[in-house]
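Chemist: no sequence on this one, just coordinates:
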């Protein structure tokens, strides 16, 4: 390929890397609208755990993390060992003295919230304590009837299920890691760990009516199976009687004797 033909190709590649596809390899600030969006419900700032997660009914969750550092990366692991950034909105930071600021105020005070393909990087404000301190809260998306997220901080955890959800009945309910305790809170269940040191926390839950639906379906299938078995048994009996009436029901003792076929003995 001549140099004259190569130059436009090089220019096109450079344009792609510096323009529309740059976000694939680099990072971009999260929009102000997302950062300052109102959370679905007030964040639970006053809690005694290092990570407090409230799962809502519309497959979203609200997380409040107690920080011991000035930076944090938010992501999910895919099935191939890689990472994917999670969508974040309604970002809030609360200083140790109780002052709460929005995501745009966090950025204006020297912090940063940037998103790449692999992660959302959060840097606390310049006036945050050197050891992090305070709490970081955000809202993100989840999966219906299942919550799973890496453990961004170690220590105590609490996961609040949506109303009328349960985890007690296996295999519809599963919780990882072990060592948890489930306590009622009105129409909700709260799953607590005194200390989480695993790579992730995962909760699969169900609606109470799901068990009734499944039980009804199981009973229905059992009835259908029993009726089907009875039907085929009656058909077999009817065919046997029909063979007997037509004289087709012959003695088969000689038919299957061990003697060789005629002419082969």
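Modeler: Ah, there it is. Just so it is clear, the structure is predicted and the values come from calculations on it, not from any experiment.
Chemist: From now on I want contacts and neighbour counts done on CA atoms only, so please keep to that.
Modeler: Will do.
Chemist: right, and the helix or strand after the helix or strand containing residue 14?
Modeler: If you go by DSSP states H and E, residue 14 is part of helix 3-18. Scanning the chain past helix 3-18 towards its C-terminal end, the next helix or strand to appear is helix 22-25 (assignment: DSSP H and E).
Chemist: Can you spell out which helices and strands pack onto the helix or strand just after that following helix?
Modeler: On the C-terminal side of helix 22-25, the nearest following helix or strand under DSSP H and E is strand 27-29. Using 3 or more C-alpha pairs under 8 Å, 6 or more residues apart in numbering; DSSP states H and E as the contact test, the elements touching strand 27-29 are strand 112-116.
Chemist: what's the strand it packs on packed up against?
Modeler: Packing contacts for strand 112-116, counted by 3+ C-alpha pairs under 8 Å, 6+ apart, involve helix 22-25, strand 27-29, helix 103-108, strand 120-123.
Chemist: could the ones you listed go into JSON lines alongside distance to residue 7 and mean neighbour count?
Modeler: Formatted as JSON lines, the entries for these read as follows, by distance: least, C-alpha to C-alpha, whole Å; neighbours: other C-alpha atoms under 10 Å:
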{"stretch": "helix 22-25", "distance to residue 7": "20", "mean neighbour count": "13"}
{"stretch": "strand 27-29", "distance to residue 7": "28", "mean neighbour count": "15"}
{"stretch": "helix 103-108", "distance to residue 7": "40", "mean neighbour count": "21"}
{"stretch": "strand 120-123", "distance to residue 7": "36", "mean neighbour count": "20"}
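Chemist: put this beside the first:
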């Protein structure tokens, strides 16, 4: 009987641990950041070279669950910082107005109201962006200044169906609606193409020099064989 109760208790603890959330670092959540609240899309993502700033206009939402699926690690929570909430009257509050927890491999953010705007900052690798989609409404991605996506292999965006426009130094991608669970963008700077072309040219020169050396060496061996009295056809 005691063993049965112990097992039941252990199962209960495991269940509660799975349902309960883990608090996120308050220092990171309360970091300072500037957000553009004057957006016309449901989600606006402004990308810098090592991070992105995310602004979401709520539509009767009580919470969002942020996670990305990794092929090796599985579902992983998105690490966020500089959390803000903008009330409908224009008042901007910091992380103390929201509840942020890691729960079941998701970062769960609970809002103080079901209307307003929620913003956060997250790290992003150079030349690429991967962001979870929490609504199928419109999205806008603003690339870093002087970055492009128009050349295949070097750049591109998923899902398809977006519009691209130049706004000052930035390329802006817009989706009127999204059915995917993520947005992925690869981008490049035009000087990257020059560097790649230069590297490719060096490789071509090295390869050409190698072929020329091989042919020269082969011709010299043939001449040495002939000089030694061996014909080219002697080995047949």
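Modeler: Nice, I can see it. Quantities reported herein were computed from a predicted structural model and do not represent experimental measurements.
Chemist: TM between them?
Modeler: These two chains, once laid on top of each other, score a TM-score of 0.86 by TM-score structural alignment, normalised by the length of the second structure; 227 aligned residues with a C-alpha RMSD of 2.5 Å.
Chemist: circling back to that earlier point, right, so of the helices and strands packed on strand 112-116 of the first structure, which gets closest to residue 218 of the first structure?
Modeler: When those are compared for distance to residue 218 of the first structure using C-alpha to C-alpha, the nearest one is strand 120-123, at 44.4 Å.
Chemist: In TSV, list the helices and strands packed on strand 112-116 of the first structure along with distance to residue 180 of the first structure.
Modeler: Formatted as TSV, the entries for these read as follows, by distance: least, C-alpha to C-alpha, whole Å:
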stretch	distance to residue 180 of the first structure
helix 22-25	39
strand 27-29	37
helix 103-108	33
strand 120-123	29
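Chemist: Break down the second structure into its helices, ranges please.
Modeler: For the second structure, the helices identified by DSSP state H occupy 2-19, 26-29, 190-227, in order along the chain.
Chemist: Mind listing what's buried along the shortest one?
Modeler: When neighbours are counted by 16 or more other C-alpha atoms under 10 Å, the buried residues of helix 26-29 of the second structure are found to be residue 29.
Chemist: residues touching residue 110 of the second structure, list them.
Modeler: 62-64, 98-100 (C-alpha atoms under 8 Å, 6 or more residues apart in numbering).
Chemist: Could you rerun that using 6 Å?
Modeler: Listed by C-alpha atoms under 6 Å, 6 or more residues apart in numbering, the contact set of residue 110 of the second structure reads 62-63, 98-99.
Chemist: Please apply the same query to residue 64 of the second structure.
Modeler: The contact partners of residue 64 of the second structure, by C-alpha under 6 Å, 6+ apart, come to 108-109.
Chemist: could you measure the aligned partner of it in the first structure against residue 33 of the first structure, distance?
Modeler: Structural alignment places residue 64 of the second structure opposite residue 72 in the first structure (criterion: TM-score structural alignment). Here the criterion is C-alpha to C-alpha, to the nearest Å. By it, residue 72 of the first structure lies 21 Å from residue 33 of the first structure.
Chemist: For burial, what's the neighbour tally of residue 106 of the second structure?
Modeler: 19 (other C-alpha atoms under 10 Å).
Chemist: coming back round to it: only the buried subset of the contacts of residue 110 of the second structure, as a ChimeraX command please.
Modeler: Applying 16+ other C-alpha under 10 Å to the contacts of residue 110 of the second structure leaves a buried subset, and the ChimeraX line that selects it is:
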select :63,98
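Chemist: Residue 88 of the first structure maps to what in the second structure?
Modeler: The equivalent of residue 88 of the first structure in the second structure is residue 80 (alignment by TM-score structural alignment).
Chemist: and what of residue 50 of the first structure?
Modeler: When the second structure is aligned by TM-score structural alignment, the residue opposite residue 50 of the first structure is residue 42.
Chemist: Run through the residues that contact the aligned partner of residue 124 of the first structure in the second structure.
Modeler: Residue-level alignment of residue 124 of the first structure against the second structure, with TM-score structural alignment as criterion, gives residue 111. Residue 111 of the second structure makes contact with 62-63, 98, according to C-alpha under 6 Å, 6+ apart.
Chemist: Relative to residue 206 of the first structure, how far out is the alignment partner in the first structure of residue 171 of the second structure?
Modeler: Aligning on TM-score structural alignment places residue 171 of the second structure opposite residue 189 in the first structure. Distance from residue 189 of the first structure to residue 206 of the first structure, counting by C-alpha to C-alpha: 11 Å.
Chemist: Equivalent analysis for residue 43 of the first structure, please.
Modeler: 24 Å.
Chemist: Neighbour count for the two, which is higher?
Modeler: Comparing residue 43 of the first structure with residue 206 by other C-alpha under 10 Å, the one with more neighbours is residue 206, at 21 against 18.
Chemist: The more buried one reaches residue 165, doesn't it?
Modeler: Yes. The pair formed by residue 206 of the first structure and residue 165 meets the contact definition of C-alpha atoms under 6 Å, at 5.3 Å.
Chemist: Now the longest strand along the first structure on the second structure. Mean distance?
Modeler: Ordering each strand of the first structure by length in residues (DSSP state E) puts strand 188-196 first. If you overlay the two and look at strand 188-196 of the first structure, the average distance to its match in the second structure is 1.3 Å (mean C-alpha distance after the TM-score superposition for the first structure).
Chemist: quick one: contacts of that strand?
Modeler: By C-alpha under 6 Å, 6+ apart, the surrounding residues in contact with strand 188-196 of the first structure are 154-161, 163-164, 180-183.
Chemist: Pick out the one among those with the largest number of neighbours.
Modeler: By neighbour count, taken as other C-alpha under 10 Å, the most surrounded of the contacts of strand 188-196 of the first structure turns out to be residue 161 (28 neighbours).
Chemist: give the contact list for the equivalent of that residue over in the second structure.
Modeler: Correspondence of residue 161 of the first structure to the second structure, assessed by TM-score structural alignment: residue 143. The neighbours of residue 143 of the second structure, taking C-alpha under 6 Å, 6+ apart as the test, are 47, 170-171.
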